[in-house]
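# structural data only, the sequence is not supplied:
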């Protein structure tokens, strides 16, 4: 009996001592990050006394997983918000607002229209346009600078990710070794591993699991592995050959690499990637679409007038080249492909990317791809050999508002793929082509005169100038009208008239006239003429009105008013004015920032709740440990008394035997 009592007391001493040690370990690690409270379990022995079991970590794998998920979600929105809030603050700043510079430019055009002969006013308008172009560059620079910052942060984050996965892999080796040499679990090493997994979730949305050996494996949310047992992988950035503005990630397994899906990465890396591929790309293309709309509209209108030097107007702005991209093995073929915006067709320009490929011997296909990388609508099929070419060798793709030139058709194979985005970098590539204020074509390219012998009070006026292209209008390359163009309108009665050329030959007649506006349109000549005229009231029989270019007034502002009125036209995608479009862009940035900020705040609350749940189970409570320490000290003392009693009993028995 004494011997049994001795064993019971000794096991109690060992149990209490082990629990005191565990309590001491917990207490000493009260401020250790990632430490999980430990507990030494015991069970009653069937032969008496207590049996020590494992000292285990108090963790809930479900709660730990939720902490990692919530950490990833908060880090995603925090990283995204950090970038987009900076963009919002910069783009919304009044001092760099594009609308401020648009207002100044169009105000300057309005002012010069008051006195088209003033060189100083013309130069002031030219300077305003130069400042406007510079502002496009500033805004484009804001976007590109943010892209550079994202790239730098992404590079740094991936270094951290790869370092963490390497550490987790190394800990797997240490855990396997330590637990192979001892029956005790490697609690501290597993705590370190859990902390690393939580740190990793700040960068990516990961799923931590344990294999049949109890070793941690890490996969991305989409199932792609990052840590496989003792073998880590490495995430690398690779350039996207077809769309350099976008980021490609690969997972390196040492001997080979696998493309990483960038959708739904989570964490700060996912936030940075999504900011760059979503907002940054959208912002660059939106500004580019805006710049194209401005340049095309003003160039088109300026070419409908006469400049300060008496010449037909030319382009006021120029746009940079539209870059064409392809795979590395086909990059040399891109030099044979040229793309430009069709004159006067900027309203058709979208923010999409286009993929060009060959379908058969003669035909080519253009696929539309939206900002998210999804193909949209039906492909456009065209045969460049069957389409009319302009003087530069370009063929027009009406549906897209672009001109394309393929210099070496035989070099393009069926499997070759080429991509281009007209709006990409267009704001940065915008430049002022006009050399000075005299380049502003404020005057009309022709004059109209009312016959001095007319019987009525009707006066002729120029209604509109639609086209001055020598190839498709009545205007010759050096300015005057072609002899075969409309030069005179003669009323044979108050309700009928004929249109005559420069030689007086009748080229059209109109009867039953009730409206005296757009006379050439009524005669079916306005499209080929490129202009139209109206008379102010009902003419009389014999009234004559002449059209020509001999008496163009230097103080005329007919085309200048049309230039200034572009401020009120729906130029961007054919839907919005320039100012409304930019205001809409700024509103989008603001609402997107507010949306991301709301998600960031909400995700922080959720994360704090998850951390609190984890701490309620795994964190060290000094009050609880103090109670445990007192309890186990008392238990130790009681067990010592049992051992003493057993010894006394045993000695008494020995004395009786003597």
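Yes, it's here. On a predicted model such as this, the values are computed, not experimentally measured, just so you know.

# for the rest of this, base every contact and every neighbour count on C-alpha atoms.
Fine.

# surely residue 341 is in contact with residue 399?
No: using C-alpha atoms under 8 Å, residue 341 is not in contact with residue 399; the gap is 11.9 Å.

# quick one: the strands in the stretch 251-400 of the chain?
With strands called from DSSP state E, counting those that start in this stretch, the stretch 251-400 of the chain shows them at 257-260, 317-318, 324-326, 337-341, 353-358, 364-369, 375-382, 395-397.

# rebuild these as TSV, extending it with distance to residue 510 and mean neighbour count.
As requested, those are exported to TSV (distance: least, C-alpha to C-alpha, whole Å; neighbours: other C-alpha atoms under 10 Å):
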stretch	distance to residue 510	mean neighbour count
strand 257-260	69	15
strand 317-318	41	18
strand 324-326	51	23
strand 337-341	38	19
strand 353-358	47	21
strand 364-369	45	19
strand 375-382	40	14
strand 395-397	35	21
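
# also this one, for the comparison:
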């Protein structure tokens, strides 16, 4: 009877534990990262009765956590990559919207400005037309500044995202290390729910940093970044620290402190949300801001050059129409010398938006790309007479740089935020060609005034009156000097201007060239200004300003689409990994319902065994009482 009672009670307890486990599974069907559990039953050791062994029922051998490390690792890696792709896609889409939307983009105000410049050609002396040019110029520079400020705001968001992410990684890492300590201290009696809790924390950490986790023999999980740096090893966690960029104090960067060492982390070192932030900054934000600045500088420089070649309504030569910021040069924080570099744009057609690191070795300078480290051609010695020249930028060295000193040249980054309109008086718009030509009325040849152009607006004698007299059809003098050879159809060049004649002049024919003067309605320079948007001023004279704007918008849009496609593709891979994990570790309600019914019936049967044992015992007592 005792054996029957013991067998029944043991079975009752075992099936009660099984029902509790099934209930636990059902209760956590919606718990993220939960791994279903299963009671493993085994027979008790039998009793030797002399004639043989008699079984003693059932016992709970283990409550097993159903998990597959390979499936978990695949899900972990997919989750980290998905977090990176989604972060990059979301931020890139914001930049794309900023440039492509008519309300915030550059195309509309750009067209308005050049339309106004073109409109000035129809009435170059009109105050209203001139006011329109200034108004649209101010609107254009304001849009440049607005776009640059928005990109600066995104850069600040990246900084804030890196700071907050580093704090979360450190908090999660410390918790994982603590759980590792608990698990390894008693590896044979570990709570399944504790293992799930650790897995959830590891998943969260990898969502920030990318990478994977590797299980040790003692049960601890070591977590590594996408670049292979250890974040958690056993019960020790490394710490992500935030520091300022040595070239740009306004920008933060991350480093990993562990075992007394500090490892600087670059874009390839981290995945997850942090990797997405860093990829966005290096692959989308920085190039967009630099190219926007290059377009702003290109517009301002080309427009200023042409504007200086014209004459305003006051009879004065044109000045700079736009104010243009100089390229930025930042010292490295560890520089020991007193050297400085002063930069200016020397050749607009060679101007490159790419950041360059300049290094002094004690006797000579070298230049490399800031992103790849590839060498960049560099000429000059750094003096005012022979400046350093790299990618169209001229640099003059001041002070005394020390060996090993480094400088970061940002040719156009942020330039869009500093461009402005340099004049506020509409009369100062140089719409006229500064010189004009006139033929004498008594000329007998067929020579007529063709076009007059300024070839050197800085020439000291540009506005000095010049009298041209032809000795015959092939020779002429200027203010009595000469004679100079003349070929029909070829321009006459002097004093920074060029005069073309139609027809054939005769001996004695005279032409005069002089200042256009104040109040002129001449539109020669206005025509040139209005056509500058199509002038091939960039990329060695192969790309127009209009083309550069279209290229910037297309590049940003393409980057956003590619990031979006990558996020969608990674979502599919993640869903597949999640399904594979859930097929092993997930809770199946139908299966749990069947188990509950099965264990419920077994529990009832075990209870009946106990009832039978009680009946037997009562029968025995009754027999003894007789």
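Nice, thanks for sending it over. These numbers come from a predicted model, not from an experiment.

# okay, the strands of the stretch 251-400 of the first structure in JSON lines with distance to residue 55 of the first structure next?
Output for the strands of the stretch 251-400 of the first structure, formatted as JSON lines (distance: least, C-alpha to C-alpha, whole Å):
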{"stretch": "strand 257-260", "distance to residue 55 of the first structure": "40"}
{"stretch": "strand 317-318", "distance to residue 55 of the first structure": "75"}
{"stretch": "strand 324-326", "distance to residue 55 of the first structure": "60"}
{"stretch": "strand 337-341", "distance to residue 55 of the first structure": "71"}
{"stretch": "strand 353-358", "distance to residue 55 of the first structure": "60"}
{"stretch": "strand 364-369", "distance to residue 55 of the first structure": "58"}
{"stretch": "strand 375-382", "distance to residue 55 of the first structure": "57"}
{"stretch": "strand 395-397", "distance to residue 55 of the first structure": "74"}
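
# residue 579 of the first structure: which of those is closest?
Closest to residue 579 of the first structure of the strands of the stretch 251-400 of the first structure is strand 317-318 (C-alpha to C-alpha; 18.4 Å).

# check which helices and strands that closest one is in contact with.
If contacts are counted by 3 or more C-alpha pairs under 8 Å, 6 or more residues apart in numbering; DSSP states H and E, strand 317-318 of the first structure sits against helix 281-302, strand 431-432.

# and with 10 Å instead?
Counting contacts by 3 or more C-alpha pairs under 10 Å, 6 or more residues apart in numbering; DSSP states H and E, strand 317-318 of the first structure packs against helix 119-181, helix 281-302, strand 431-432.

# so which of these is the most surrounded?
The highest mean neighbour count among those, using mean count of other C-alpha atoms under 10 Å, belongs to helix 281-302: a mean of 24.

# and that one, which stretch of the second structure?
Using TM-score structural alignment, helix 281-302 of the first structure lines up with residues 286-307 of the second structure.

# quick one: that stretch to the first structure mean distance?
Aligned to the first structure and superposed, stretch 286-307 of the second structure gives a mean residue distance of 0.6 Å (mean C-alpha distance after the TM-score superposition for the first structure).

# corresponding residue for residue 563 of the first structure in the second structure?
Aligned partner of residue 563 of the first structure by TM-score structural alignment: residue 529.

# by contact count, what packs against the helix or strand harbouring that match?
Here residue 529 of the second structure, judged by DSSP states H and E, is contained in helix 524-530. With contacts taken as 3+ C-alpha pairs under 10 Å, 6+ apart, helix 524-530 of the second structure sits against helix 107-119, helix 286-308, strand 448-454.
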